[in-house]
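S.K.: What shape does this take:
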Amino acid sequence: MAEREAKSLEQVDHDQVAQVVAVNDTEPAPSISWYSRISKFFSVKSLPSTRANLFGCSLGFISTGYQYNVISLLNVIWSIEYSQYYTDSLETRVNNALLYGVLVGQILFGGAADYFGRKVSLLITSTLVILGVIITTAANGVNNSVQGLFWAITIGRGLSGVGAGGEYPCCMPTNSEDGDELSVQKRGRRIALLGPCIEMVSENAVTVIQIILLHIFGTNASQLEPTWRISIGIVIIPTILVFIFRLRMKNSRLYERDRDIRRRFPFIVVIRMFGWRLVGTCFTWFLMDSIYFSFLTFGADILANVTGSSLMHIAYYQLVNMAWIPMAYIAAFLVDRLGRKNILMFGFFTYAMTLFLIGGLYPILFGKPAAYLVLYIFQGMFQILLVIPIYLIPSEVYPTVIRASCYGLSAAFGKVGGVVGVQFFLPIANAFSSPQSGYRADFLVAGGISVVGLVATYFLIPDLSKVSLEKEDDLFWKEVDEYYKKKNQEKNECEDEIRVDDIEL
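M.R.: Sure thing, here's the model as predicted:
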C-alpha cells in the first residue's frame, strides 16, 4: 500500500513538472538585444577556441600590414623634417630594418610553431611587436642626436619586424588547418579573407590615419614629429587586443592529430616529395616581394617625382591604393574556383605588362599625375593577384609536421627579395642622369622580374586547391613508413648475405 502511494505521488510530481514545462514552452522566449549578441560574440571569457583562433590569427595581420606601409609616407616626412641627415643610405637602413626583422621572425617562428605549437609562438610574436612599437615610438638619441634617434628607430622596427615575421608561419598554417576542417572546397577563400585581405585593408588604413594627423598637427618641418610618432605607435592598440584573443586560442585539430602520430622522419623523404615545391614557393615569393616592397617603400617618392606636389598632396595621392582592396576580395572569392596556380600566373603576366607600360611611358607621364595614377592603380590591382595565391600556396602544399617551417622559409625568401629590391631600388634609379630615367629603369627591371615569375610558376608550383590536407598528411606518413620498411628490408637482406658467406667459409 505504501509503495502504491509513493508511486502515485511520484506520478503526480512528474505530471506537474510536465504541465509547467508545457506552459513555459507556449510562452515566447525573451528577445536578445543586438548589443547583447555583439557583446557575447566578442566576449573573451566565453570565447570558444575556434572563434579565438579566427580572431587571434586574422587580426594579427592588421599589425603586419600597418607596419609595412607606415614607412612609405614617413620617408617623405623625415626627408622634410631631417633634410640634412636623412640621406639615401639612412633611408635604406631604416626601411630594411623591418624586413630584416621579418626575415628572422619567419625562420625562427616557423620552426617554433611546428615544434612548440601555434598558440605559444603567437603569444611571443605579439609581445615582440608591442616592445618594438614602444621603442620606435619613444625613440630618441643621446643629447638629441639625430643619428641616435634613427638608430633607435632602426632597432625598434627590427624588433617589431621579428614579431611581425612570426605572424606568417603561425597564422596562415592555422587558418589553413582550421579551414580544411570546415570545408575543403572553400578553404582558400577562408584563408585569403582572414589573412592577406585584412593585411591589405590595414595597409591603406595607415594613409588615412596619417592624413588625419597631418591635418591636426600641420605639415611644416617643425610640426611633423607628433604625426610620425603617433602614426607608428597607434598600432599597439590592435596588437594588445590580438594578444588577449590569443590567450584563448588552441592548436588546430589537424596539428594535434599530427602531433599524436608524429615520429621521426628522414629528410630525404621530405626533399624527394617536397623539394621542388619548396624551390617554387621560395623563388616565386622572392620575385614578388623584390617588386612589392620596392614600390611599397618608395611609392611616395615616385609620386613626389611625378607630381612635384606638397606633402599633403602626396598623402592624398596615396589613397589611390584603396582601389586595390576590391581586387583582393575578388581574388579571394575566385581562388577556389580558378585555382591558386592559374591566378598566380595571370597575376604575373598582367603585372609584367603594366610595369612595362608604365616604364615605357614614364617620360610622358612625368608632370601628368592623373595619367600616372590611373596606370598606378592598375599596377597595384594586378599586384594583388600575386599576393593572394603567394600567401595561400605554402600553407597547403606541405604536410602538417613541417607546414609552418616550410611556410616560414618560403616567406623568408620573400623578405630576402624585399631586402634586395629595396637595397637596389635607389642605386638603379641614381645610376641614370635624371630621376625620370632612373625610375623608368626600375619599372622596366620589375617587369622583367615578373616575366621570370610567370615561368617559375608554370614549372614549379603545384595546385592543391581542393585537396584535403589530412589526406596529404596520410600520404606523407605512408611514404615515411615505406621508406623505413624498405631500409629494414635492405638491412635484413644484407644480414642474410653475411650469414651465407659465413656458412660457406
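S.K.: okay, CA-based contacts and neighbour counts for the rest of this
M.R.: Fine.
S.K.: The closest residue to residue 192 other than its chain neighbours: how many residues sit nearby?
M.R.: Ranked by CA to CA, 6 or more residues apart in numbering and with sequence neighbours excluded, the top spatial neighbour of residue 192 is residue 332, at 5.4 Å. Around residue 332 there are 24 other residues, counting by other CA atoms under 10 Å.
S.K.: Surely residue 332 and residue 188 touch.
M.R.: Yes: with contacts counted by CA atoms under 8 Å, residue 332 reaches residue 188, the gap being 7.3 Å.
S.K.: got the buried residues for stretch 246-263?
M.R.: Using 16 or more other CA atoms under 10 Å as the test for burial, stretch 246-263 gives 246, 247, 248, 249, 250, 251, 252, 254, 255, 258.
S.K.: Only the buried residues of the one helix or strand residue 474 maps to, if you could.
M.R.: For residue 474, the host element (DSSP states H and E) is helix 469-504. Buried residues in helix 469-504, counted by 16+ other CA under 10 Å: 469, 470, 472, 473, 476, 477, 479, 480, 483.
S.K.: what do you get for stretch 172-181?
M.R.: 172, 173, 174, 175, 176, 177, 178, 179, 180.
S.K.: Tell me which of those residues fall in helices.
M.R.: Of the buried residues of stretch 172-181, the ones assigned to helices by DSSP state H are 172, 173, 174, 175, 176, 177, 178, 179, 180.
S.K.: coming back round to it: now the two most distant members of the buried residues of stretch 246-263.
M.R.: 247 and 258 (22.5 Å; CA to CA).
S.K.: distance of residue 118 from residue 357?
M.R.: 43 Å (CA to CA, to the nearest Å).
S.K.: Tell me which of the two has more neighbours.
M.R.: Each of residue 118 and residue 357 has its neighbours counted (other CA under 10 Å); residue 118 has more, 28 against 16.
S.K.: angle of the helix or strand containing residue 156 against helix 469-504?
M.R.: Per DSSP H and E, residue 156 falls inside helix 146-182. Between helix 146-182 and helix 469-504, the angle comes out at 90 degrees (axes from the mean of the first three to the mean of the last three CA atoms, to 10 degrees).
S.K.: Please give the structure of this sequence too, so both can be compared:
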Amino acid sequence: MPLSRVSMIFACGTALFSDGYANGVIGLVNTILRRLYPNELKNTNYSQTLSSLAFAGTVVGMLVFGWISDKIGRKTGMMAATGIVALFSALSASSKGANGSIEGMLAALSAYRFLLGIGVGAEYPCGSVAAAEQSEGEGVAKNAQHRWFTLATSKDTLHIISMLQFAPDTMIDFGFVIAAFVPLVLLWICGENHLRAVWRLSLGLGVVPALLVFVWRLKMENPEAYKRSSMKHAPVPYKLIFRRYWKSLIAVSATWFLYDFIAYPFGLYSSTVVDSIIGSTNSLVVIFGWAVVINLFYMPGTIIGAFVVDIIGPKNTMITGLVAQAIIGFFMSGFYTQLTQSHHIAGFAILYGIFLSFGELGPGNCLGLLASKSWPTGVRGQTYGMAAAIGKIGAFVGTWAFPPIIDAFGGSGSVKGNTGPFWIGSGLALLSALITFVGVRPLSHDGMMDEDEKFRAYLEQHGYDTSQLGLRDVIDAETGSVHSEKDIKEKSTVVVEGQEHSDEPSSDDVAHKA
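M.R.: Down below sits the predicted model:
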C-alpha cells in the first residue's frame, strides 16, 4: 500500500493519541495534587467535579462535532478538535487562581478540562470517521482495510477508575501508556521535592502531540467518500435513516454503553495487582512505574486484534473478545481468594494481563470500527457521535453505580465486595456479546462504498433527490451554476464516450447522408 495512503489514515486517526494522553495524564496529576494540597482537597469533591466536567465536555464534543463532521466537513472538524486539545492542554498547565488561591486554581483546571473534553470528544466523529473512509478505495489492500484503521485509531474507553486511586475517565491506548510514562520521567528529572513542576509539565507536554498532528493535517483534504456522498448541501432524511439503520444503531450504542459501564469493576483488578506488589510504599516513582507496566498489558491485544479483525471480521472479533474476557472474569472472581494469596499473585497478574488483552482485541478495537463503518457517509459523523456519547454515558453511570453495589455486597474490604461486581460485569459482557450477535451486521472489505450505493438506491425508492449528495465545489465558468463532483464526472464520461448530443449533425452523419 502506498506510504501516502497510510499517512492519510494515520493523520486522521492518530490525534486520538494526543487525546488519550490528555485524558490519561490527569489521573497521575490528581495523585500529585493530593500530595501537594491534602488539606485543600480533604473536604472537597474536586475529583468528582473534575471527572464530571470532563465527561460533560466529551459528550458535548461528540454530539456537536458529529454534526460539524457531516455538515461542514471532516477536515474542518479535525483541525478544530486538534486546536482545542492543544489550546486547553496549555491552559490546564498554567491554571492559576485569583491571588494565588489553591481553590481558584483547581476551579480553573476543572473549567479547562471541560473545554479540553470538547476537543477530545470531537475526535471521535471527525478523526475516527475520516480514518475509516481513508481505509477503503484505491491503494488500500482489501485484506488490510480494517487493520490500518485499527492501528491508526487503536483506543479503548475502558476506565481504570480505582487504579492507584486515579481519577475516573481515562482512555486506555498508547497515549495512556505515554501519559503514565512522562510523569515518571519528570519525577526522575525533578525529584519528589518539585512536584509542582512535574504536574504542570505533564499537562503542558500534551500540547506537543496535538500540534504535531495539527501540522500533519494541514495539507489534508476531505476523504473521497465524503466528497461523493456528503449531505453538506442536502437535507438529512432522519426518518428514512432511522427506519433503515435503527437496529444496528441501537445495538452498537447498547454494546458501547455496557462495555463502558462494566469498565469500573474490571478496573478494580489493577488495584489488587499493584497493591500486592508495592505494599504500603508512598514512593510516586514506584507507583507511576507500575502504572506504566499495567497499561502495557493492553498493547498485545490491540496489536494482535488489528490483524485478527481482517481475518474473521469486526463482528466476530468483538464477540470473541467479549466472551473470552467474560470467561476469564468469571474464573478470576470464582477463585479470587486463592489467586490473591501472596504466592499466587504472579499468576493473578498474568491472568489479568490476558484479561485486558482480550478486552482490547474485542470491544477495544472493534467498537470504533463498527461505529465508523456500519452507516452511510452522509450521516456517519452524527451516528458515530451518538453511539460514542451513549457509551460515555455508560461509563459515567457505572462510575456512580458500582460504589453502592460494592457496599451492598459487603464493602471493598470483603471478598464479596471485591468479587460481586465482577460477576455482574462478566455477565454484562456476555449480554453485550449477545446483542452484537443479534443486532450488528457483519462488515465486509469495501463495505462502506457498497453501503453508500445501497443507501442511494434506498433513498431514491422513497422519492429522495440523490443528485443533492456530494460536495458542490465545482462552478461552471459559462453559467456560474454550481455542480456536484458527481455531475461533472458523469458529464465528462458522456463526452468521452461520444454520447453527447447537439443540434448540429456530426461529420459522420453528413457522410452517411451523402
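S.K.: Just want the most central residue of the first structure.
M.R.: With distances taken as CA atoms, centre = their mean, residue 168 lies nearest the centre of the first structure, 4.9 Å away.
S.K.: With distance to residue 442 of the first structure as extra columns, can I get the buried residues of helix 469-504 of the first structure in CSV?
M.R.: What follows is the buried residues of helix 469-504 of the first structure, written out as CSV (distance: CA to CA, whole Å):
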residue, distance to residue 442 of the first structure
469, 40
470, 44
472, 41
473, 43
476, 43
477, 46
479, 46
480, 47
483, 49
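S.K.: out of these, who's nearest residue 95 of the first structure?
M.R.: residue 469 (37.1 Å).
S.K.: Can you name the element that comes right after the lengthiest helix in the first structure?
M.R.: Among the segments of the first structure that qualify as a helix by DSSP H, the longest is helix 267-307. Following helix 267-307 of the first structure in sequence order, the next helix or strand is helix 311-317 (DSSP H and E).
S.K.: Where does stretch 109-124 of the second structure end up in the first structure?
M.R.: Mapping stretch 109-124 of the second structure onto the first structure (TM-score structural alignment) gives residues 153-168.
S.K.: Could you check how far residue 111 of the second structure is from residue 56 of the second structure?
M.R.: With CA to CA as the criterion, residue 111 of the second structure and residue 56 of the second structure are 11 Å apart.
S.K.: any idea what residue 77 of the second structure aligns with in the first structure?
M.R.: Under the alignment (TM-score structural alignment), residue 77 of the second structure maps onto residue 121.
S.K.: got a list of what that match touches?
M.R.: Residues near residue 121 of the first structure by CA atoms under 8 Å, 6 or more residues apart in numbering: 109, 112, 113, 166, 170.
S.K.: What strand or helix carries it?
M.R.: helix 118-137.
S.K.: Specify the angle between that helix and helix 146-182 in degrees.
M.R.: 160 degrees.
S.K.: For helix 118-137 of the first structure, give me the average deviation versus the second structure.
M.R.: Taken over the aligned residues, the distance from helix 118-137 of the first structure to the second structure averages 1.2 Å (mean CA distance after the TM-score superposition for the first structure).
S.K.: What residues sit buried inside that helix?
M.R.: Buried residues in helix 118-137 of the first structure (16+ other CA under 10 Å): 118-123, 125-126, 128-137.
S.K.: burial of residue 215 of the second structure, as a residue count?
M.R.: Residue 215 of the second structure has 13 nearby residues by other CA under 10 Å.
S.K.: Could you report the separation of it from residue 78 of the second structure?
M.R.: 12 Å.
S.K.: Kindly report the same for residue 234 of the second structure.
M.R.: With CA to CA as the criterion, residue 234 of the second structure and residue 78 of the second structure are 22 Å apart.
S.K.: now swap in residue 203 of the second structure and tell me
M.R.: Counting by CA to CA - residue 203 of the second structure and residue 78 of the second structure are separated by 21 Å.
S.K.: likewise residue 201 of the second structure?
M.R.: 25 Å.
S.K.: next one: residue 36 of the second structure
M.R.: Distance from residue 36 of the second structure to residue 78 of the second structure, by CA to CA: 36 Å.
S.K.: Now which residue in the first structure aligns to residue 259 of the second structure?
M.R.: By TM-score structural alignment, residue 259 of the second structure lines up with residue 288.
S.K.: tell me the contacts of that match?
M.R.: Residue 288 of the first structure touches 386, 387, 414, 417, 450, 453, counting by CA under 8 Å, 6+ apart.
S.K.: If I take the longest helix along the second structure and helix 102-123, what angle do their directions form?
M.R.: Using DSSP H, we find that the single longest helix of the second structure is helix 380-408. Angle, helix 380-408 of the second structure to helix 102-123, by the same axes, to 10 degrees: 130 degrees.
S.K.: Next secondary structure element downstream of helix 380-408 of the second structure?
M.R.: Helix 380-408 of the second structure is succeeded, C-terminally, by helix 415-439 (DSSP H and E).
S.K.: contacting residues around that next one?
M.R.: Counting by CA under 8 Å, 6+ apart, residues outside helix 415-439 of the second structure touching it are 247-248, 250-252, 254-255, 258-259, 262-263, 265-266, 268, 315, 318-319, 322-323, 325-327, 329-330, 333-334, 336-337, 402, 405-412.
S.K.: so it versus helix 380-408, what angle?
M.R.: Using the same axes, to 10 degrees: helix 415-439 of the second structure against helix 380-408 is 150 degrees.
S.K.: quick one: buried residues of helix 415-439 of the second structure?
M.R.: 416-437, 439.
S.K.: Show me what residue 112 of the first structure aligns to in the second structure.
M.R.: With TM-score structural alignment as the criterion, residue 112 of the first structure matches residue 68.
S.K.: ok, and the closest non-adjacent residue to its match?
M.R.: residue 77 (6.2 Å).
S.K.: now residue 389 of the first structure
M.R.: Nearest one to residue 389 of the first structure, counting by CA to CA, 6+ apart, is residue 340 at 5.1 Å.
S.K.: so how many other residues sit close to the equivalent of residue 350 of the second structure over in the first structure?
M.R.: For residue 350 of the second structure, the equivalent position in the first structure is taken to be residue 374, counting by TM-score structural alignment. Number of residues near residue 374 of the first structure (other CA under 10 Å) recorded here: 11.
S.K.: next one: the one 3 residues further on
M.R.: The tally of other residues near residue 377 of the first structure (other CA under 10 Å) stands at 17.
S.K.: Kindly report the same for residue 288 of the second structure.
M.R.: Residues near residue 288 of the second structure, counting by other CA under 10 Å, number 21.
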